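>>> From the sequence below, what's the structure:
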Amino acid sequence: MKTILVPIDHTTAAEHTLAYANKLAVRWPAEVVLLYCHPDSALTSAPAAELARQEQRLRSLVERLRYQQLTRQDGRRIQYRYRILSGCLHDHVQQEVMQHSADLLVMGLEHIDCGQQAAPGNHAAAITELVTCPVLVVPPGRRSLPSRLVFAADFSTLNPSLLPRLSALQEAFPAPLDLVQFYPPTERPRRRTFKQALTKAAAHLPWLMLAPHLVEDDAPLEGTSEFCARNQAQLLIIAPTSHEQLLRYFDSCHTTTRAYHTQIPVLVLRAQERQPSVACCDKCAERLALANKKSILPDYHSVRWA
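Prediction:
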């Protein structure tokens, strides 16, 4: 069974996050692992008793929300697990994702970590850097599952390992998918390259209703928000190449002006880091070194000389 890890911070917005995760769990279907990290500074003289009280509080929240926006039959089908830990989310989330083999992490845009509030999206961006599974950032408010998706990326440089990870989520998000590639006017000579990359990416995705779009715009982030608004998208999928690029999506200038892309859930994909090859013996080490040397040197024999 698939697993959704949901960090909870006991704020009102967290209820919306859990309600959204519940709908996903029914559609996929998936098991929900609820993770609450209680700040060390907030612990009483009896930490075990306090953690037990927080678990009971979490169970009460689950029972209250289990049937909200769901039929009783669907609510009963959801399986929950509870993880109550002492400390900060960013200290535990990596281990929890690995321990539960989480396929998706769902958290709030305004999640509070370690008892500290940050600008919207900052904690989510930090957590995304720590885990390898996709992270779904849900803004406050009641919302239904998406009926239209937008995947905005630079497909000419997109890491190939991201497409299978996105394909694994097709059952959770079976809505029509728009692939959009933005390029500045200075890159017009590369239009054919961009179009080929879009077509190649579309061929590796299982969505039945899929449409590629090549758009000229020198401000891709603003263009993405306008594209989502124009197409009434309910989920934006991004594949940032750096932590700074991810933070720009949730910059205060966008959250303050309530830009469209900050008002819908955002699914963040991260490429899996390739592990370096490790030799088990001296003979294997020599073979790896020879292979690396061959990969660096040009292969003149494969060139067709005129």
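
>>> From here on, just use CA atoms for contacts and neighbour counts.
Noted.

>>> Residue 144 reaches residue 21, doesn't it?
No: using Cα atoms under 8 Å, residue 144 makes no contact with residue 21, being 10.5 Å away.

>>> Neighbour count for the two, which is higher?
Applying other Cα atoms under 10 Å to residue 144 and residue 21 shows that residue 21 carries more neighbours, namely 25 against 11.

>>> Residue 151 and residue 129: what is the separation?
20 Å (Cα to Cα, to the nearest Å).

>>> These two: which has the busier surroundings?
Neighbour count, other Cα under 10 Å: between residue 151 and residue 129, residue 151 has more, with 21 against 15.

>>> Please, which helix or strand holds the closest residue in space to that one that isn't next to it in sequence?
Once flanking residues are discounted, residue 151 sits nearest to residue 237: 4.5 Å by Cα to Cα, 6 or more residues apart in numbering. Per DSSP states H and E, residue 237 falls inside strand 235-238.

>>> here's the other one to compare against:
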Amino acid sequence: MEPIVCGTDFTESSINAAFYANELAHWLDAKLVLFHATKSAGFPMLVPEQNGGDNGQEMSPGTEEIRMKLLDDLLHSLQNKDWAKSIPYEKRLQKASLTDMAQALVQEVRAGLLVLGNEGAQNLQEVLYYTTAANVIRASPCPILIVPPKVTFQPLHKIVFAIDLGDKPLLDTEFLTTLASLFKAEIIFLYVLPNLVEEGLESLKSSFVAETKSLLYKNVSFHIEFNPRIEEGISQYCRRKRANLLVMVSQLNDYTHHLIDEFYHQDQSFHTYLPILLLPDHRKLD
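Model prediction:
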């Protein structure tokens, strides 16, 4: 398994994300690379930006040693557990912005996953547009896992993938199916329609089911939910199914634009209690 890269700014949320990444790395038998971008220090990873820029402060004299000690202490805490099998660790501290360091590090170590904490962002619009990590999310060549505050790791049994049926073919789902295979989880492809329209539904479902047959992973299902508010439909379905993970596409299309608009008006969306795996849409990056 490719390395897992996790950013921390030593806030409670980012430390929680590091512990989540640590658990996942042991399950995947993957190297964990913990990094701290000094220009983002003191600013939570997913806290809305100030003045429209990448929140950052230059290191003051002596601060680098303090931050390195914090990084060492966090790494020691991650290692100080009774694991059946050890994994390799690496730490990085660099005078750079979160965006620049994350992008460079992901490419350098050929990461299979980037993990970030979510603190302060009230809706998905802030996460994808107006946080210090927004540029990383939109440009990352690898999947990104956003971990809400106080959400602890648990084995994945139900994975809900919110999809847009008009956007085909399926994405590169290799990492997703690797996760699902590890836990023998069910992947539920969910499409939320704002109106109850019977005409064409069976054809739509049959077409998608035929497409999923190309997946190497077979424990998949497809569900159409009807709700005038797409976000609410996804949230209610995830709660009803007791989902452990929500999957979405990081690149924006008409469907995700509509979804993000709804998130903007929701105070307690599912991103506050459910980890979100954002898959890069390589079809739109090529």
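
>>> whereabouts in structure 2 does the strand holding residue 237 of structure 1 align?
Using TM-score structural alignment, strand 235-238 of structure 1 corresponds to residues 245-248 of structure 2.

>>> mean offset of the matching stretch relative to structure 1 (after superposition)
Here the mean offset of stretch 245-248 of structure 2 against structure 1 after fitting is 0.7 Å, by mean Cα distance after the TM-score superposition for structure 1.

>>> cool, and stretch 67-75 of structure 2?
Mean for stretch 67-75 of structure 2 is 1.7 Å (mean Cα distance after the TM-score superposition for structure 1).

>>> And the residue nearest to residue 151 of structure 1, how close does it get to residue 264 of structure 1?
11 Å.

>>> any chance you could map the helices in the stretch 201-306 of structure 1?
220-230, 243-249, 252-256, 282-296 (DSSP state H, counting those that start in this stretch).

>>> Point out the most buried one among the ones you listed.
When you average the neighbours per residue for each of these (mean count of other Cα atoms under 10 Å), helix 220-230 leads with a mean of 18.

>>> Residues contacting it, please?
Identification of contacts with helix 220-230 of structure 1 by Cα atoms under 8 Å, 6 or more residues apart in numbering yields 150, 152, 182-183, 217, 234, 236, 249, 259-261.

>>> farthest pair in those?
Greatest spatial distance in the contacts of helix 220-230 of structure 1: 183 and 234, 23.4 Å, computed using Cα to Cα.

>>> Tell me which of the two has more neighbours.
More crowded of residue 183 of structure 1 and residue 234, by other Cα under 10 Å: residue 234, with 22 against 19.

>>> Quick check: that one touching residue 264?
Yes: applying Cα under 8 Å as the test, residue 234 of structure 1 and residue 264 come out as touching, 5.7 Å apart.

>>> all strands of the stretch 51-200 of structure 1, in order?
Chain-ordered strands for the stretch 51-200 of structure 1, with DSSP state E, counting those that start in this stretch as the definition, fall at 80-86, 104-108, 135-138, 149-152, 177-183.

>>> Tell me the spacing between the corresponding residue of structure 2 for residue 224 of structure 1 and residue 59 of structure 2.
Here residue 224 of structure 1 is matched to residue 234 in structure 2, going by TM-score structural alignment. Distance, residue 234 of structure 2 to residue 59 of structure 2, using Cα to Cα: 42 Å.

>>> before we move on, what about residue 236 of structure 2?
44 Å.

>>> In structure 1, which strand is the longest?
If you go by DSSP state E, structure 1 has its longest strand at strand 30-38.

>>> That one vs structure 2, average offset?
Mean deviation for strand 30-38 of structure 1: 0.7 Å (mean Cα distance after the TM-score superposition for structure 1).

>>> what's the angle from that strand to strand 80-86?
20 degrees (axes from the mean of the first three to the mean of the last three Cα atoms, to 10 degrees).

>>> elements contacting strand 30-38 of structure 1?
Where contact means 3 or more Cα pairs under 8 Å, 6 or more residues apart in numbering; DSSP states H and E, strand 30-38 of structure 1 is packed against strand 2-8, helix 12-27, strand 80-86.

>>> What residues of the last one count as buried?
It refers to strand 80-86 of structure 1. 80, 84-86 (16 or more other Cα atoms under 10 Å).

>>> Could you do stretch 41-54 of structure 1 as well?
Neighbour count says stretch 41-54 of structure 1 has 50-51, 54 buried, by 16+ other Cα under 10 Å.

>>> Dump the helices of the stretch 201-306 of structure 1 to TSV, plus distance to residue 178 of structure 1.
Listed next are the helices of the stretch 201-306 of structure 1 as TSV, based on distance: least, Cα to Cα, whole Å:
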stretch	distance to residue 178 of structure 1
helix 220-230	9
helix 243-249	19
helix 252-256	22
helix 282-296	37
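
>>> can you tell which of those is closest to residue 104 of structure 1?
helix 243-249 (17.8 Å).

>>> what's that closest one in contact with?
By Cα under 8 Å, 6+ apart, the list of residues contacting helix 243-249 of structure 1 reads 121-122, 125, 129, 221, 240, 261-262.

>>> go on, stretch 55-72 of structure 1?
15, 18-19, 22-23, 74-76, 82-84.

>>> try it again with 7 Å
Residues outside stretch 55-72 of structure 1 that contact it (Cα atoms under 7 Å, 6 or more residues apart in numbering) are 19, 75, 84.

>>> now swap in stretch 180-193 of structure 1 and tell me
151-155, 212-218, 220.

>>> In structure 1, which helix is the longest?
Identified as the longest helix of structure 1 according to DSSP state H is helix 47-65.

>>> quick one on the thing from earlier: closest one to residue 1 of structure 1 out of the contacts of helix 243-249 of structure 1, please.
Nearest member of the contacts of helix 243-249 of structure 1 to residue 1 of structure 1, counting by Cα to Cα, is residue 129, at 25.2 Å.
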